[in-house]
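> Prediction below, plus the sequence it came from.
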Amino acid sequence: MPPTPYLAQLPADLLARAAKIRVAVFDVDGTLTDGRLWYSEGGHETKVFHVHDGLGLKRLQANGVQVAIISARISHPVALRAEELDINHVYQGQNDKRACLLELLDALKLTPDQAAFVGDDLPDLPPMNIVGLAVAVANAHPWVAEQAHWQTERKGGKGAAREVCDLILAAQGKSAAERAHWQ
């Protein structure tokens, strides 16, 4: 049984796309965070990540789905969070996210249909247009939402990544084992 009721109502073609995913790639600002940039008086950047998203990313990895981050910005908090979650594929300062994604897929020996890309804004459109599962978070720009195969109910930084993880695990038939593990 899927972890959330709305997953049971998802179209079969979406579940088929999610079943093929071997790497889930996430944008950061507006996707893994709420998109706001926080700076201290000393000019240090901070970010807020949702713990539910983190557990979802760990669960994907534990179930054989690799996780990657591709961000246009460079941020020390992102590197720290990725390290904490054991995410090995972290690409910051990427102005051409599509090219970065293609290089990642080549290195992993995967095809675009085996990849999911989760984003929220215009720089995310090029990679979203080539993957097997393109996901827009709830607060994504309308053009991004239009191009997505699916849009989360939760906003970026507020559990959207967890929804994507739950979708992939449910589509791959791994939710029951996951549930049993936690009981």
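Now that the structure is in, tell me what you want to look at.
> CA atoms for contacts and neighbours, from now on please.
Noted.
> Just the strands from the chain, written as ranges.
Shown for the chain, the strands assigned by DSSP state E span residues 23-26, 38-39, 45-46, 66-70, 89-91, 115-119, 133-136, 150-151.
> then this one, side by side with the first:
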Amino acid sequence: MPANYLANPPADILARAAKIRLAAFDVDGTLTDGRLWYGEDGRETKVFHVHDGLGLKRLQANGIEVALITARISHPVALRAEELGIAHVYQGQGDKRSCLLELLDALHLSPEQAAVVGDDLPDLAPMRIAGLAVAVANAHPWVVEAAHWQTRQRGGEGAVREACDLILHAQGRSDAERERWQ
């Protein structure tokens, strides 16, 4: 990915991203590459990209709520969320739209203040109400159609980090973040 991938995002995308106060992410296919790994003992293993984790931490450090909303239930998701300090973790969600609406209500936010990042059909309903809908590079075509913006990276390979960077960039926080790390 070129270093300047955020150099010229469309103005309408920047306007949407500037309003975000909650970023909600799917897990399988978005925070992971979508493959399910099972050991001989039947335990599930997931692989998460470290760049995505830092992006999520940076959102939180800049006052943006982070949520994981996933249809599956998985212990590795709970472990990763705990490690990253993510308080809003919703597993086993058959209706992600309702989950998002309940969370928005609890946080006193409007749908236009939410970003939803996903890859597959269960993500469509929450994406359709979000102020910023993001599809990962390898998302299902219907998800891409519903998205306002698509990452260059695939799910589990830095796509979440791109979405985080876009939001921070749109909110004028990129320069401060860069200074922090130099």
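Yes, it's here. No experiment lies behind these values; they were computed from the predicted model shown.
> Tell me which of the strands of structure 1 approaches P11 of structure 1 most closely.
Closest approach to P11 of structure 1 among the strands of structure 1 (CA to CA): strand 150-151, 9.9 Å.
> Can you list the helices and strands that that closest one packs against?
Here strand 150-151 of structure 1 touches strand 133-136, going by 3 or more CA pairs under 8 Å, 6 or more residues apart in numbering; DSSP states H and E.
> mean shift between the strand it packs on and structure 2?
Following superposition, strand 133-136 of structure 1 is found to deviate from structure 2 by 0.2 Å on average (mean CA distance after the TM-score superposition for structure 1).
> wait, N139 of structure 1 sits on K158?
No. Checked against CA atoms under 8 Å, the pair N139 of structure 1 and K158 is beyond contact range at 10.4 Å.
> quick one, helices of structure 1?
12-19, 51-62, 76-84, 97-108, 125-128, 142-147, 160-171, 175-182 (DSSP state H).
> Tabulate those in JSON lines, adding columns for mean neighbour count and distance to V90 of structure 1.
Rendered in JSON lines, the data for the helices of structure 1 read as follows (neighbours: other CA atoms under 10 Å; distance: least, CA to CA, whole Å):
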{"stretch": "helix 12-19", "mean neighbour count": "17", "distance to V90 of structure 1": "22"}
{"stretch": "helix 51-62", "mean neighbour count": "18", "distance to V90 of structure 1": "13"}
{"stretch": "helix 76-84", "mean neighbour count": "15", "distance to V90 of structure 1": "7"}
{"stretch": "helix 97-108", "mean neighbour count": "16", "distance to V90 of structure 1": "10"}
{"stretch": "helix 125-128", "mean neighbour count": "22", "distance to V90 of structure 1": "15"}
{"stretch": "helix 142-147", "mean neighbour count": "17", "distance to V90 of structure 1": "22"}
{"stretch": "helix 160-171", "mean neighbour count": "25", "distance to V90 of structure 1": "16"}
{"stretch": "helix 175-182", "mean neighbour count": "12", "distance to V90 of structure 1": "26"}
